[in-house]
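Undergrad: model the following, please.
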Amino acid sequence: MRILTWNINGVRTLPQYYPWNTFSSFNDILDALEADILCFQEMKTSRSGLTRITAVPPSYNAFFSFPIQKSGYSGVATHVRTTAAVPVKAEEGLCGIIQPKPPFSAEERISRLEAYPQRVIADGHEDDSDEEGELDYKDLDSEGRTLVLDFGLFVLINVYCPNDGNGTEERDKYKADFHKVLEARVRGLVELEGREVIVVGDLNACAAVIDHCEGRLMVAKGLAEGLQDEEGFWGKNVRRWLRAWMVAEDGTGGPMVDITRQLWPDRKAMFTCWNTKISARESNYGTRIDYILITRGLLPWVKAADIQPEVKGSDHCPVYLDLHDEIVDSSGAVIKLQDALGFKQGNPSEPPRISSKFWNEYSGKQRLLQQFFGKNVTPPSTGCTPSKPIALERSDNAPVPTSTTHASSGDVDIATPSSSRDLSRDTSMTDDDASTRPSPKPMLTQRLSGPSQSMDYASEGPSSSSPALKRKLTADTLTRSSLLKKQKQKKEQEKTPGQAKLSSFFTKPKNSNPSTATTSSSSKQKLTFREPDTVDSETIEIDLEADHRLAMLLSSQETDTLKPCGNETAEAKQAWSSLLAPMQAPKCLVHGEPTKELTVMKPGPNKGKKFFICAR
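TA: As a prediction, this is how the structure comes out:
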C-alpha cells in the first residue's frame, strides 16, 4: 500500500499543467499518481465549486474539508482507493466540533471525548499555559485544514498547517494555537487510546538545517551575531515546535518519526517546495516542509519512503510512504496488511457518511440543475395518442373489435392489424393479450402491387364479426374526404396568423373575441382501426385517373393561396415607404420656420453626424 501526500496548490489549476492536461478526468489523474491513499492540501475550492467527477471519482472514496468562511482558500481532501482500503471512521477537524447532520453518535466518533484536544489540554496532558487567552477551538477548525480517518491499524491525519502569513500577531497566535491543538490530538490518540498515528501534509516548517536551502547561511549569520551552534536557524518558534515533536537521533523527544529523513539521513537538497516566482525549482533552491510522520509502532510496516520532485503541477512535490503487504511479528505469525486494516476484498463495507458519495447532490436526494433543462424522458406507452383530433367518416354499421389498447391521454382504441395472410383467423383478443402485446403504429395502406388492405373507421358500438354491412373505401370517398380535409386546413390557416406583418404595427388592431376559440382536443372521440376483411379486389381498386385529378386540384389550390393580396401589398409598401423616408426638418422653436440640416465636417468623434439649426 502506498500513502501519498501532496500540496497541489488548487484542484482547479492542476489539470492545466502537463501531464495532467492529457487525462480525460480527475479519476485518471488519481490513477496516474499510483497511490492507494492520496492526501491533498490547498484544494482552494468550495463544495459548490467541485465538479461531479472531482467530488465523486468512480474508483475512490473521497473526503473533503472546506473553510467555513473563506471560499477558495485552504482546504484538504483524502481519496481512498475502493479496492485497497475503506476507512472505518472519519472526522473533519481536530476537535470534533464540526459535525454532519445528524451529528455523530458515540460509535461514529474516532475517539472518546477525553481524548480530544479540549480535554487533553484541560486535564494537563498538554501545556495549558496560555498567556494570551483561551483557545478558540471552533475557529481553529473553521479553515478546513484537517481530515482525520481511522483505518483500524492506524489513524491518518491529513493536515495543512498555517504558514507565516502576513506576520501579524493575530496570525502568529493562530498558528501557535493550531500546532498546540494538533499535538494534543496526537497525544490523546497515542497516550490515552494506545493508537498508532500517521500525520501527513504540509506542516509549513523545516525540521532541520539540512531541510532549508539557506540553512547554513542562517547558522553562519547567527554565529556572526554571537549565537551558539545552530541557534541562528532555530530562531522561529515553529521550527522549535516541530523539532520537539519528533523523535531525536538519540531516541528522545516527541512521539513522531520523520520516516523520510530516517530512511535518507544524509541526503542533501531533499526539498519539497520551491518559489516558482523566481524559477527556483530548476536549480532546486527550496525547502522541505511536506512530511510523513508516523509513530514507532508502525516502523515494522514501513517498506519505503521518498519524495517525487519530478512530478510537476504545483509549487510542491508529492511525498509517499510504502507499507508491506504482510509482516512477521515477534512470535513468527504472519500478519497481512488487509487483515490489519479490516478490509474485505470483493465485499468492502460502506465508507463513513461524511464521504462525498453521500452528499445530497450526488446521492440522488437532490436533483441536478441540468435535469430541469434536459429533454423529458417518458416511459414507453402501449397506447397511441394523436397529437391533434382527427375528423373521420364513420361507418354506420361497422363492427368494433373487442381487442383495444387504451391510450394514456384521450379515449382512442386501436385494434392490432394483421397481415393479409392472417385475415381468416379470429380477430378477438383478451385484455391481457392487449396489455402484453406491443401496439403497432397505424398505417395508411397503399396499393403498390398485388392485393391491398383496406382501412375501416368505425364508431364505438357492440362487438360484431359480420362484415356484411361495412361500407367500403372507394376512390370517390377518398377524394371527397381529402378535399374536406384540405379545405378545413385552409380555413384554420386563414384564422391563425403566422408571422406578424409590418403593416400591423401601423394599423388599428382588430377586435378579437376569445370566446370564439374552441379546443377540439377536449372532445373525446373513439377511433378504431379494424382488421381488414376479405373483399373483392375490383371494388377496392383505386382509379389512377381520379388520383391525378385530385392532385391537380390540390396543386392549383395551393398556388392560389400563395398569391399575395393586392391590398396587403399596397399597405406594406406604404408602411415601408413611411418608415424609410428621410426625416423632415423640424421647425425652429423661436421663429416657427423649418430649420436647415448641416453635417459636421471637422475631424473628431462627431464627424459625419447631422444636426438642425435655424435657417436664419
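Undergrad: make it CA atoms for all contacts and neighbour counts henceforth
TA: Noted.
Undergrad: any chance you could map the helices in the chain?
TA: Assigned helices in the chain, in chain order: 26-32, 52-55, 117-122, 137-140, 169-187, 215-224, 237-245, 259-263, 337-341, 431-436, 475-495, 537-540, 544-562, 566-580 (criterion: DSSP state H).
Undergrad: so what secondary structure elements neighbour the first one?
TA: Meaning helix 26-32. helix 52-55 (3 or more C-alpha pairs under 8 Å, 6 or more residues apart in numbering; DSSP states H and E).
Undergrad: just checking, residue 259 touches residue 294?
TA: Yes. Using C-alpha atoms under 8 Å, residue 259 makes contact with residue 294 at a distance of 6.8 Å.
Undergrad: separation between residue 142 and residue 549?
TA: Residue 142 sits 85 Å away from residue 549, going by C-alpha to C-alpha, to the nearest Å.
Undergrad: to compare against the first, here's the next sequence to fold:
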Amino acid sequence: MKFISWNVNGIRACLKKGFLDYFHQEEPDFFCIQETKCQTGQVEIDLPGYHQFWNDAEKKGYSGTAIFTKHEPLSVSYGVGDADTQDEGRIITLEYENFYLVNVYTPNSKRDLARLEYRLLWEDELRAYLKELDGKKPVIYCGDLNVAHQSIDLKNPKANIGNSGFTEEERGRMTRLLNSGFVDSFRSVYPEATDRYTWWSYMNKVRERNIGWRIDYFIISKRLEEFIKKADIHHAIAGSDHCPVLLEMNIDQMVEPRTE
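TA: Take a look at the predicted model:
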C-alpha cells in the first residue's frame, strides 16, 4: 500500500498549482494533507473511489487536516487531549483491521518560542495517545511534525540551534517518542542521507539552493519496520513550501493486531 503525506499550505491554493495532477499520478491508497486552511463547504475535491475525512480548524484560513483513502476505515476519530488543540483541527485517526493511521499537523513553537511550552505539552499528550494505540495494533503516524530531529535533517544546523523546530526540547521529544517503540521510516531506509529536505522558506532562491529542513515524516511502530517497501521524499513537487513524503508498506504481510 502507498501512503503520501503533504503539508499543502492551503488546499485551495495548492489545487491551482498541480495538486490533482500529482494525486492522480501517484494514485495512493492513503493521501494525508496538513494545513488545509479551509472550512467545510469552502472547497470540493472530486476524487472518485476515495473516502474523504476532514478536520477543520475553527479559525478560518488556519491549520486543518484531511485524509483521502481508497479504504473505508473501521472507525474515525478527530483530535486528542487538550480541547484547544482540537479546535485547531490537527489530528485525524483512521482505524483498520491491522493498523491505525494518524495524520497530524504539529503546532509550531513560533519564531520567539512563545508557544514552546504549549508545544511540549502537545508532544507529551500525543506520545501517550500513540502508545495507547500501539498497545492495540501497529501505528502509522505521519504529517508535518515541525521538528528537524537530527543535524542532518536541516542545511544549517549550527546556525539554527535553539530556533523553533530545532530546540533541544523539541528534538528531545522526538527522541523520546522513537525510544518508545517507534521508527522514523525514512531514516530506517536512509540512515545517513543528507540534503533530503521537505520544507524550504519562501525567501529568494532558498529552494533552488536546497537550503531546507526535513520536518515531514512517516513514523511507524517498530514492529512494522520490516514491512517497509519504500520511503521517499518528492522534492521536485511544487505547489507548497513543503513537498510530499511517501511510504510504501507490504501491508498484506503485516503482523496481526494484538489481542491482549
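Undergrad: circling back to that earlier point, out of residue 142 and residue 549 of the first structure, which sits in the busier spot?
TA: residue 142 (19 against 12; other C-alpha atoms under 10 Å).
Undergrad: trace that one over to the second structure, please.
TA: Using TM-score structural alignment, the equivalent of residue 142 of the first structure in the second structure is residue 87.
Undergrad: the strands in the stretch 51-200 of the first structure, which residues?
TA: Using DSSP state E, counting those that start in this stretch, the strands of the stretch 51-200 of the first structure run over 60-65, 76-81, 89-92, 146-150, 155-160, 197-202.
Undergrad: got a list of contacts for the fourth one?
TA: To tie it back to what came earlier, the one meant is strand 146-150 of the first structure. 63-65, 76-78, 87-94, 110, 155-160 (C-alpha atoms under 8 Å, 6 or more residues apart in numbering).
Undergrad: in the second structure, what stretch matches stretch 278-296 of the first structure?
TA: Counting by TM-score structural alignment, stretch 278-296 of the first structure corresponds to 204-222 in the second structure.
Undergrad: map residue 306 of the first structure onto the second structure.
TA: Alignment note: residue 306 of the first structure maps to residue 232 in the second structure; criterion TM-score structural alignment.
Undergrad: returning to what we had before: closest one to residue 529 of the first structure among the helices of the first structure?
TA: helix 431-436 (14.3 Å; C-alpha to C-alpha).
Undergrad: residues in the second structure aligned with that closest one?
TA: Counting by TM-score structural alignment, helix 431-436 of the first structure sits on no residues of the second structure.
Undergrad: show me what residue 62 of the second structure lines up with in the first structure.
TA: Residue 62 of the second structure maps onto residue 73 in the first structure, by TM-score structural alignment.
Undergrad: give me the number of residues near the residue nearest to its match when sequence neighbours are not counted?
TA: Sequence neighbours aside, residue 44 is the residue nearest to residue 73 of the first structure in space, at 4.6 Å (criterion: C-alpha to C-alpha, 6 or more residues apart in numbering). Number of residues near residue 44 of the first structure (other C-alpha under 10 Å) recorded here: 21.
Undergrad: buried set for stretch 207-226 of the first structure?
TA: 207-213, 215, 218-222 (16 or more other C-alpha atoms under 10 Å).
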